[in-house]
Structure formats: structure tokens, C-alpha cells
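Asker: Predicted model follows, preceded by the sequence.
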Amino acid sequence: MGNRTMAKELYDEMQHRGLQPDCVAYTTMIKGELKLGDPSEAIGMKEEMQAKGFLPDLITYNVLINGLVKLGKLDRADELLQEMRRNEYVPDHVTYTSIIHGLLMAGDLKKARDVFYDMKEVGIHPSVVTYTVLIHSHAVGGMLKHAIAYLSEMQNEGVLPNVITCNALINGLCKERRMFDAYNFLAEMKKK
């Protein structure tokens, strides 16, 4: 709570001295509220920001959406995604990956896949993080066939798997007692 109090005091002091926070300052405060688990305060900060004439930018929206997803507030995150679009902001791979991750955490793999393919359809290229969250969720969820398909698609798109991606697939293979396949996959990745 001390950090929130200090932040509030600094904010009040800025106001008292006639200094108005800008988009970056508001986004930082929004991120802090979300880290403290207070989505209402974070949304309130966004609304205050807008009332003072500062429009949220892509980073502000991504911070809000990612924070809300982490707090399990998928409906609110989706509302912000729709608001972004209405305000003519183009969601990027960070925005989409946050939504996909939230859907996967909620167990809605089908909707996560739909969002993933919508992302690609509008021309947003998935990052290694996007593919990794899909591979991990499918591998640990017993849908190894899908995880392997995402890995193949990822490589075909020229996106290189990282250590986390490889670990997710190896864990999925081991979970299904496919040790030989896990070993072969590891050996193949070491060659690259």
C-alpha cells in the first residue's frame, strides 16, 4: 500500500504545482493499479486521462488489456479491444497475444484459435510469444497434435522457437510418455 500512497502523493504534488500528467504518466499509473490488482482504479485513471483531453494510445490499451486479462477480466478486456477499434487504433501482436493468453487461461481454446486466425487474417504477424502461449496451452492440455501443428506453422512463417517454446513441447511430449520423440525434438533443436 505504501507505493500506492507515495504515487498518489506525487500525483497530487504534480497537480498542485500545475504540472499535468501526460499519456505516459497516466499509463504508468494505470499499470501500477493493475499490478496492485485494482482494475476499477485503472479504468478510473483511463477515464480521468480522457476527461483531461489525453487519448489513450496503443501502449495504454495494451497495458490495460494485458492487466485485465491477468486479473481474469476477459469481458472487460474485450470491451477495451472493441473501444480501440472504434477509436481507430489498430491492435498489434501484443494486444492479440494478451487476449489469446487470457482465453487459453480460461480454457477457451477454440475461441483462442479463432482470435489467432483473425489476427493473421487482418495482417498481424504472430510473434514467438503468440505461438509459445498456444503451443504451451495445447501441449500441457493434452492436445499435442495441435501444439506440433502450431510449431510447424511457426517455423513455416519464419518465426524461430525459443527455449520456452521448446520446453513447452518437450514437457507435452514427456507428459504423454513420448520420451523418444522428446529426445529427437531436443536433438533437432540443438542442430538449429
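Answerer: Sure, I can see it.
Asker: rest of the way, CA atoms for contacts and neighbours
Answerer: Will do.
Asker: in this structure, which spans are helices?
Answerer: For the chain, the helices defined by DSSP state H occupy 2-16, 23-35, 39-51, 58-70, 74-86, 93-105, 109-121, 128-140, 144-156, 163-175, 179-191.
Asker: count of residues packed around the spatially closest residue to residue 125 that is not a sequence neighbour?
Answerer: Nearest non-adjacent residue to residue 125, counting by Cα to Cα, 6 or more residues apart in numbering: residue 93, 6.7 Å away. Close neighbours of residue 93, defined as other Cα atoms under 10 Å, add up to 20.
Asker: and what of residue 158?
Answerer: If you count neighbours by other Cα under 10 Å, residue 158 ends up with 10.
Asker: how much space between the residue at minimal distance from the centre of the chain and residue 155?
Answerer: The centroid of the chain falls nearest to residue 98 when counting by Cα atoms, centre = their mean (2.2 Å). Relative to residue 155, residue 98 is positioned 21 Å away (Cα to Cα, to the nearest Å).
Asker: Then residue 173?
Answerer: From residue 173 to residue 155 the distance is 19 Å (Cα to Cα).
Asker: put this beside the first:
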Amino acid sequence: MYYKACKLLGLEKNPSIVFYVILAYRDENSVASVKMFKVALNLCRAAKYEKLGLWLLRKMKEFNCRPDIVSYNVVIRLVVEKGELDEAMELMREMGLIDLYLDMITYISMINGFCDVGRLEDACQLIKCMKGHGCLPNALVYSTLLDGVCKHGSLEKALEFLGKMEKEDEDCRPNVVTYSTLIKGFVERVVI
């Protein structure tokens, strides 16, 4: 839906439309809602405009709208996709300051971002951090990490993670995604 809206609005050619709509709300003293901002943030996500998404997140406070976990996750994902991991980490810290608890989506976005740029140690640290904050990693989290290890690390390390997963509780046990990720990693490395 958001991709179609982006096309209809011509956001690819003119991302400032969202910017001007928000400013018009402010200039006319119109009431804005968190939902309106979420729609605008999802338009930014669909068009891959991280700077505009970050600007929107900051503007929410001006309209007495408290950003929620979904708003932050959209912007974190946008920032991570642009490779701005330090900015994304800062957003995570900011969430903690306003009593928003990081969820599985936040962690998966960050782990994926660290893996994409080969920062595997940072990705592993996030899994430890998750556990420390009571957000227990599941098979999807480990599969995301395994994908990064297969791309940038060693296949031996990937097998080591697989072994750890097999010893974890049911939510962390390897599944079809896990095995497909490993097979793909091995095939791409021409090991099989």
C-alpha cells in the first residue's frame, strides 16, 4: 500500500511533499496524530528516505506526539539500510531514555545491519544485550546472525552457532529458515 502511495504522490521525484504536509499542519495549528506520523514514516520507508524519516521522528515532539516503538523501528531500519549504524545505535539509546523497550524488530534490524557491513562481533554483542534486557533471541535472530556469519565470517563459526541453537530452548532451535541460510552460505562459498 505504501509503495503505491509513494508512486501516486511521486515521492521518488519529490520527497519534500511529506515535509510540506507536516509544515502545513503546524502552520495551520492542525492537530496531528501519531497515526499520521506513522503513515508518513512508512511512506519514507517505502521510498527509502532516511533523512526525512529522521526529521519526522524529531518533529513528532513538536506536535505533542510521543514516538513509539514502531516509529523508532521504522527510522532505525531506514538508517541501518543506509549503513548509518552509529546513528541507529544513538536512536536505540534515545529509546531507552524515553522508556521505550527495544523489541525483536529493533534487534533484528541492528543485527542485520552489523552483519551487512561485516561487524560480526557487534552483532554478537547485541544478542548478549538482548538477553540482558529480557528480550530472548529466537530462531529468526540467530538465522539473521548466521546469514551474516556465512557472508562475512567463517563457515566453521556458522556451524558453531548452529550447535548453540540446537542446545537452546524451542524458540531458538534451528528451523527451515536456519538450514536454508546455512545451505545458501555453504553453496555460495562452494563448500558442498
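Answerer: Received the coordinates, thanks. Quick caveat: nothing in here was measured; it's all calculated off a predicted structure.
Asker: related to what we said a few turns ago, between residue 173 and residue 155 of the first structure, which is the more surrounded one?
Answerer: Remark: of residue 173 of the first structure and residue 155, residue 173 carries more neighbours, 22 against 13, as counted by other Cα under 10 Å.
Asker: Map the more buried one onto the second structure.
Answerer: Taking TM-score structural alignment for the superposition, residue 173 of the first structure sits opposite residue 186 in the second structure.
Asker: Distance check, its match against residue 11 of the second structure.
Answerer: Counting by Cα to Cα - residue 186 of the second structure and residue 11 of the second structure are separated by 40 Å.
Asker: Can you list the buried residues in stretch 117-125 of the first structure?
Answerer: The neighbour-count check on stretch 117-125 of the first structure (16 or more other Cα atoms under 10 Å) flags 119, 124 as buried.
Asker: what range in the second structure matches it?
Answerer: Using TM-score structural alignment, stretch 117-125 of the first structure corresponds to residues 128-136 of the second structure.
Asker: Same check on stretch 94-102 of the first structure?
Answerer: Taking TM-score structural alignment, stretch 94-102 of the first structure hits residues 105-113 over in the second structure.
Asker: Which position in the second structure pairs with residue 78 of the first structure?
Answerer: Using TM-score structural alignment, the partner of residue 78 of the first structure in the second structure is residue 89.
Asker: burial of that match, as a residue count?
Answerer: By other Cα under 10 Å, the residues close to residue 89 of the second structure number 15.
Asker: try residue 27 of the first structure
Answerer: 24.
Asker: give the contact list for the equivalent of it over in the second structure.
Answerer: Aligned by TM-score structural alignment, residue 27 of the first structure pairs with residue 38 of the second structure. Residue 38 of the second structure sits next to 70-71 when contact means Cα atoms under 8 Å, 6 or more residues apart in numbering.
Asker: Against residue 172 of the second structure, how distant is residue 38 of the second structure?
Answerer: 31 Å.
Asker: Likewise for residue 34 of the second structure?
Answerer: Distance, residue 34 of the second structure to residue 172 of the second structure, using Cα to Cα: 34 Å.
Asker: Look at those two and report which has more neighbours.
Answerer: Neighbour count, other Cα under 10 Å: between residue 34 of the second structure and residue 172, residue 172 has more, with 21 against 16.
Asker: Contacts only, for residue 182 of the second structure.
Answerer: Going by Cα under 8 Å, 6+ apart, residue 182 of the second structure touches 146-147, 150, 158.
Asker: next one: residue 128 of the first structure
Answerer: By Cα under 8 Å, 6+ apart, the neighbours of residue 128 of the first structure are 154, 159-162.
Asker: For the buried ones among those residues, write the corresponding ChimeraX selection.
Answerer: A single ChimeraX command selects the buried members of those (16+ other Cα under 10 Å):
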select :154,159,161
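Asker: Let me have the contacts of residue 128 of the first structure in a markdown table, extended by distance to residue 8 of the first structure.
Answerer: Listed next are these as a markdown table, based on distance: Cα to Cα, whole Å:
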| residue | distance to residue 8 of the first structure |
| --- | --- |
| 154 | 44 |
| 159 | 43 |
| 160 | 43 |
| 161 | 42 |
| 162 | 40 |
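Asker: This completes my enquiry, with thanks.
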